[in-house]
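**Q** Pasting a predicted model and its sequence here:
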Amino acid sequence: MQALRKLRMAPAGVSIRVQDDHVVIDNGILQLTLSNPEGLITGVRYNGVDNLLEVLNKEGNRGYWDVVWSEPQGSGIFDVIQGTHFEIIHEDENQVEVSFTRNWDPSLRGKLVPLNIDKRFIMLRGCSGFYTYAIYEHREGWPDFDLAETRVAFKLRKDKFRYMAIADNRQRFMPMPDDRMPDRSQKLAYPEAVLLTNPVNPDIKGEVDDKYQYSSEDKDIKVHGWMSFDPPIGFWQITPSDEFRGGGPIKQDLTSHVGPITLAMFLSAHYSGEDIVPKFRNGEYWKKVFGPVFIYLNSTVDGTDRGLLWDDAKLQVQTLTQVESWPYGFPVSEDFQKRDQRGSVTGRLLVRDKFIDGKDIIGNAAFVGLALPGEVGSWQREFKGYQFWTRADDKGIFTITNVRTGNYNIYAWVPGFIGDYKLDVTITITSGSQINLGDLVYKPPRDGPTLWEIGIPDRSAAEFFIPEPNPIYVNRLYVNHPDRFKQYGLWERYADLYPDSDLIYSVGESDYRKDWFFAHVTRKTKENSYQATTWQIKFRLGSVHQTGAMFRLALASATLSELQVRFNDATVNAPHFTTKLIGRDNSIARHGIHGLYWLFNIDVQNAWLIRGDNTIYLTQTRSASPFHGIMYDYIRMEGPPEQAMH
């Protein structure tokens, strides 16, 4: 670790050289080269290597900010953001901050996204890395548009960066980008997934490469990147805060993948679909700061110990400079609020469910957050504003710090309980405000005692049966791994297990960990088409109350699906309940185990039930694709207190 620290303690000040075509910023530890005036990242010199970025790529395809946008009802346009004006914002021996701006005007209508974009880069004295952030502005009266994606991408040298690390238990030597070429791989069900048939490294022959296998939840995307071993160098993307990302803490997105590529994702439709894509209409004004994110470089004398580089990168996140320093004090832009401009909210969350406990239950480990005012649960589809989330402690106490000024609702959900909490009060954060909300009480949906239940209400299908992958479609990283659901092709295993008939679950006898397939998918036929599937839940009732019962369906994911529910009559034409067509999160194909959360509460009429043996038929009717399907989070049947199961 001494070698790592030695590089960080270099005494040189920060200097900048402005050339006709490039801007070079140097602090004696690394040298950053940016195109002038475009602001594309063309070079990163470090530890004796002239450029860590892919020198075989053109300068515009090494490191860049980009957007995917469209006019309303139009097709997506990929746009690498190229500035038209360069400016030095701050320059002294301790810090250099530069700006590359691209302003929009009506002559660019239909050609460029209608945003003013200001890309910033910062280098600090003695810091082994650099920062980047951007300010997007849509002015009043400008054209309507949709923003499907924005990010920062880095493409590293394939001759050096072979080993990727995302988490302690998600690290591996990766395939080469050449391995994805037609002569070395076989295309699978979608372009992102290939079977490696003749890879450069024969040890990985027969594995699947798919960038979505390396996705993570936003709350866990703090550090990821790549290592070179000759010389031993780490290139890490560190995100100290989720405030500028949308969709809440468990929104999933890409990290690093074959390229070698590392990404700082701010917005995408991955695992959410169109629901999270912000749509700007009627010339509305909008402004948002993305970042700063930190690109951290480290090196060690001993190239045989990969753990040194990874542990040091994690240390940067956990203790040294990044998370504890958030919000950073050094960005010059007034649009990035500093700590003394922000406020905080604290309180305690309790859960009131008399059918579990006569007293209020501590909201232990609850997710509690602030997001733009909206409906209950609207935070998971919201991106235009900022979001601030935390976890309650074992006493239900939560504190949300460093909140930008503005108006918010407070939202929450508690693992172990269905539904969403929202405080029906708009909270206004002003500079320096410290708001104590006291005790907040969440009353989850409940009409009666639990007659039976399937699964765990945690917004994930991970507790259900996840099959072994087809031996010809394996990523060895996920063999005997907690995230075994990230294997490719698991949706096809349903037809292997149920070739002629569908899943039947008997309450009191079946075990959801073994008998409930993790995804309700279509079945592939011998004619290579797909057919809808109907699952059955069998249960007994000792009596049927005149008021019927309540059936609750919590879904962890849905992709172009319609779930129909029928009670005791599989042939009744009109289902007793239908979700109608829902979902575009594509989590089944992308190994996500969850996407957007859906909760349906079905009033069960007493005429639908019978004393004794009952059957609920769950039919997912849409069958044009292997990826049309849903994942269940949790299912519960409730009845009046007099009703009991025998």
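**A** Perfect, I can see it now. Numbers count the residues shown, from 1 in each chain.

**Q** CA only for contacts and neighbour counts going forward, please
**A** OK.

**Q** in stretch 60-73, what's buried?
**A** Going by neighbour count (16 or more other Cα atoms under 10 Å), the buried part of stretch 60-73 is 61-71.

**Q** One more to weigh against that first structure:
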Amino acid sequence: MSQGVQLYVEDSHVIMDNGILQVTLSNPDGIVTGVKYNGIDNLLEVLDEEVNRGFWDLVWSEAGSTGTTGTFDVIKGTSFEVVVESEEQVEISFTRLWDPSLQGKLASLNIDKRFIMLRNSPGFYSYAIYDHLREWPPFNLPQTRIVFKLRKDMFHYMAVADNRQRYMPLPDDRLPERGEALATPEAVLLVNPVEPEFKGEVDDKYQYSCEDKDLRVHGWISTDPLVGFWQITPSDEFRSGGPVKQNLTSHVGPYNLAMFLSAHYGGEDFVLKLKPDEPWKKVFGPTFIYLNSASDGKDRLWLWEDAKNQMRIEVENWPYDFPASEDFQSSDQRGTVSGRLQIQDRYLSDECISANCAHVGLAPPGDIGSWQTECKGYQFWTRTDTNGYFCINNIQSGDYNLNAWVPGVVGDYQYNVVITITAGCDIDVGDLVFEPPRDGPTLWEIGIPDRSAAEFYIPDPNPKYINKLFVNHPDRYRQYGLWERYANLYPDGDLVYTVDVSDYRKDWFFAHVTRKINDDTYQATTWQIKFKLHQVDTTGVYKLRLALATAHVSELQVRVNNPEADPPIFSTGVIGHDNTIARHGIHGLYRLYNVGVAGNLLVDDGDNTIFLTQTQSTGPLQGIMYDYIRFEGPPSSSNSIKEIHI
């Protein structure tokens, strides 16, 4: 008969033990100081102080402050409580309560960190309840997460996805005597690593970031003995920013992260900002720390496949039925929404088109597209089938907007009725019709409207700055320093793209960046789109749709047939703090601009040029990435129609 779960409470530590593993936490701090498994006394970094091994943390700042930084706080409990204790389950709580004497010292939150161990389970769970009362001072919360630092003498192989796993450098290789700092503090060129095989590689934790929808399991493998340490997150409902928000995963340390709230790839727009007299409560997690080991004849790939299989089990069991907090809603307290999404675009079809593989989700009420930066509540997303049908299960009770976007279609959809979820409800919203932005027929287009710049030209990296994992890899854009390649490829002038001649996969650089003049000077760049028109309607208004995949401290100005026009016909103003270029992403926040172009600015039966200028040029990492550009004729235009990508 298997051993039941045992709990041992000591003056300075608490130990959970189910015979498979033993987890030790500091009392009353609630810091994970030890994980004993498979005969190994501790999988966590024994060379570090106990407080640096396994912990919840947050970054906070005073209300009214700007930016994404603040006070870093490892969350330490001040009281310990046994919530559940039986042979089947132990759940323990470490709480930290706030009172006015702590104003200015800690974020005004009550925090309850929970840890759970089940019988026969090769792992443990953690979640936390954050609670801010209405009368307490407001504050900003840029980040919160769980961090585990593993033993560097054991865990050398990291796996984030099937095609993103490798042996990793040591943390020592990033030290000044072994590594050379690059343009950002996270990026280090390994010049004298402990193991020579890593010499000349760039290490940067952002190269391993991942979209939330794909961020279900990641971790580390020790090859001697064969042991895996995995973090499994079966739901993104408690993460901010929707399904394509990018977060950190695992990186050199060896670190394993569970990111719940972060400003990465969006900047201050992702900072949770509480207003005066605003109450707020949220449950983050549970996440599952899963351990596995391999017997003779198996290898590290088996450990990864086993971890993925366990991830599927955890997803199937969501929402869990064992957390004891009443703030974590069980399945019978949740509801379901289903329906069908169709697209109506008269320039594509007289009939509605099924929204194939659309992202459909519920997010707290807000403006259209606001789900991208929403971070106070919960979000619930799914994909439609080929006929546009969708079903979203296990939605927590509350009020929501239903939102959608469709790969291949410009713009955001929002259902104009607030949906109220109650326990056990099953709501069918019926057929929903999305009318994407459209004034006239497509005259030409560049790219694919999928909120990413991945289809454009990604250059080979400078041979000095290689991460071997991403050589001949689908995610070529994750290589370091690609922004510098623009000036190499266009040494004498900026990019010129000719409609019906150029190929955006080869001729449209993935990022509209600045040009380096010397070590301290950068120059604004102007790209040109050249095209011919027949039968120009000089009294009509044409429409230029500019969908941006990301922007960082940039201003995009548009001019037509006159590069010196002042003012330009359109300017975004200075936008974005996504930092996507520096962090090797291919998208940040999606932005759509619809620019009217008067027909009398255009040349009939001749050459026309649209000039796109990114004016901000104080550094190398400013710029934008385009998602998709479309030029439409006036509504009455009889020009031939080209289908967009559905």
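**A** Arrived safely, thanks for sending. Nothing here was measured: the structure is a model prediction, and the numbers come from that model.

**Q** re earlier: can you flag which of the buried residues of stretch 60-73 of the first structure belong to strands?
**A** With DSSP state E as the criterion, strands contain 63-70 from among the buried residues of stretch 60-73 of the first structure.

**Q** Tell me the one among these nearest to Ala461 of the first structure.
**A** When those are compared for distance to Ala461 of the first structure (Cα to Cα), Val68 comes out closest, at 30.3 Å.

**Q** what's the counterpart of the closest one in the second structure?
**A** For Val68 of the first structure, the aligned residue in the second structure is Val59 (criterion: TM-score structural alignment).

**Q** Gln143 is in contact with its match, correct?
**A** Yes - checked against Cα atoms under 8 Å, the pair Val59 of the second structure and Gln143 is within contact range at 5.2 Å.

**Q** sorry, back to before: spit out the contact partners of the match of Val68 of the first structure.
**A** The neighbourhood of Val59 of the second structure, defined by Cα atoms under 8 Å, 6 or more residues apart in numbering, consists of 69-73, 141-144.

**Q** repeat that with 6 Å
**A** Residues in contact with Val59 of the second structure (Cα atoms under 6 Å, 6 or more residues apart in numbering) are 70-72, 142-143.

**Q** got a winner among the residues you listed for most neighbours?
**A** Neighbours were tallied for each of these (criterion: other Cα atoms under 10 Å), and the maximum of 26 neighbours falls on Pro142.

**Q** Distance of Gly104 of the second structure relative to Val541 of the second structure?
**A** With the distance defined as Cα to Cα, to the nearest Å, Gly104 of the second structure ends up 55 Å from Val541 of the second structure.

**Q** of those two, who's got more company?
**A** Neighbours were tallied for Gly104 of the second structure and for Val541 using other Cα under 10 Å; the higher tally belongs to Val541 (22 against 12).

**Q** Show me what the more buried one aligns to in the first structure.
**A** Under the alignment defined by TM-score structural alignment, Val541 of the second structure is paired with Gly548 of the first structure.

**Q** now the equivalent of Gln479 of the second structure over in the first structure: how far from Arg523 of the first structure?
**A** Alignment of Gln479 of the second structure against the first structure is given by TM-score structural alignment, with Gln487 as its counterpart. In this structure, Gln487 of the first structure and Arg523 of the first structure are 19 Å apart, going by Cα to Cα.

**Q** ditto for Arg611 of the first structure
**A** Here the distance between Arg611 of the first structure and Arg523 of the first structure works out to 33 Å (Cα to Cα).

**Q** Please apply the same query to Arg484 of the first structure.
**A** Applying Cα to Cα to Arg484 of the first structure and Arg523 of the first structure gives a distance of 22 Å.

**Q** do the same with Tyr494 of the first structure
**A** Noted for Tyr494 of the first structure: a distance of 7 Å to Arg523 of the first structure, by Cα to Cα.

**Q** Look at the nearest residue to the match of Val68 of the first structure once chain neighbours are set aside and tell me its secondary structure.
**A** Nearest in space to Val59 of the second structure, with sequence neighbours left out and distances taken as Cα to Cα, 6 or more residues apart in numbering, is Phe72 at 4.6 Å. Classification of Phe72 of the second structure into helix, strand or coil gives strand, according to DSSP: H, G, I helix; E, B strand; the rest coil.

**Q** Equivalent analysis for the one 10 residues further on, please.
**A** Following three-state DSSP, Val82 of the second structure is assigned to strand.

**Q** what are the ranges of the strands in the stretch 351-500 of the second structure?
**A** Counting by DSSP state E, counting those that start in this stretch, one finds strands in the stretch 351-500 of the second structure at the ranges 353-354, 359-363, 380-383, 389-395, 398-405, 413-414, 419-421, 426-434, 442-447, 496-498.

**Q** I should have written the stretch 501-646 of the first structure there, sorry.
**A** 504-506, 523-524, 530-531, 533-541, 549-561, 563-567, 577-578, 582-584, 598-604, 612-620, 629-638.

**Q** For Lys354 of the first structure, find the nearest of those.
**A** Distances from Lys354 of the first structure to each of the strands of the stretch 501-646 of the first structure were compared using Cα to Cα; the shortest belongs to strand 629-638, at 13.3 Å.

**Q** give me the stretch of the second structure that that closest one matches.
**A** Across the second structure, the stretch matching strand 629-638 of the first structure (TM-score structural alignment) is residues 623-632.

**Q** what residues does that stretch touch?
**A** Stretch 623-632 of the second structure has contacts (Cα under 6 Å, 6+ apart) with 440-449, 451-453, 511-513, 542-552, 554.

**Q** Aligned counterpart of Asn600 of the second structure in the first structure, please.
**A** Matched by TM-score structural alignment, Asn600 of the second structure corresponds to Ala607 in the first structure.

**Q** ok, and the closest non-adjacent residue to that match?
**A** On the basis of Cα to Cα, 6+ apart, the spatially nearest residue to Ala607 of the first structure that is not a chain neighbour turns out to be Gly548, at 7.7 Å.

**Q** Repeat that for Ala511 of the second structure.
**A** Met625 (4.6 Å).

**Q** number of nearby residues for the one you found?
**A** Per other Cα under 10 Å, the neighbour tally for Met625 of the second structure reads 27.

**Q** how near is the corresponding residue of the first structure for Arg505 of the second structure to Ala554 of the first structure?
**A** Taking TM-score structural alignment as the criterion, the aligned counterpart of Arg505 of the second structure in the first structure is Arg513. In this view, Arg513 of the first structure and Ala554 of the first structure are 17 Å apart by Cα to Cα.

**Q** These two: which is more packed in?
**A** Neighbours around Arg513 of the first structure and Ala554, counted as other Cα under 10 Å, are more numerous at Ala554. The numbers are 24 against 15.
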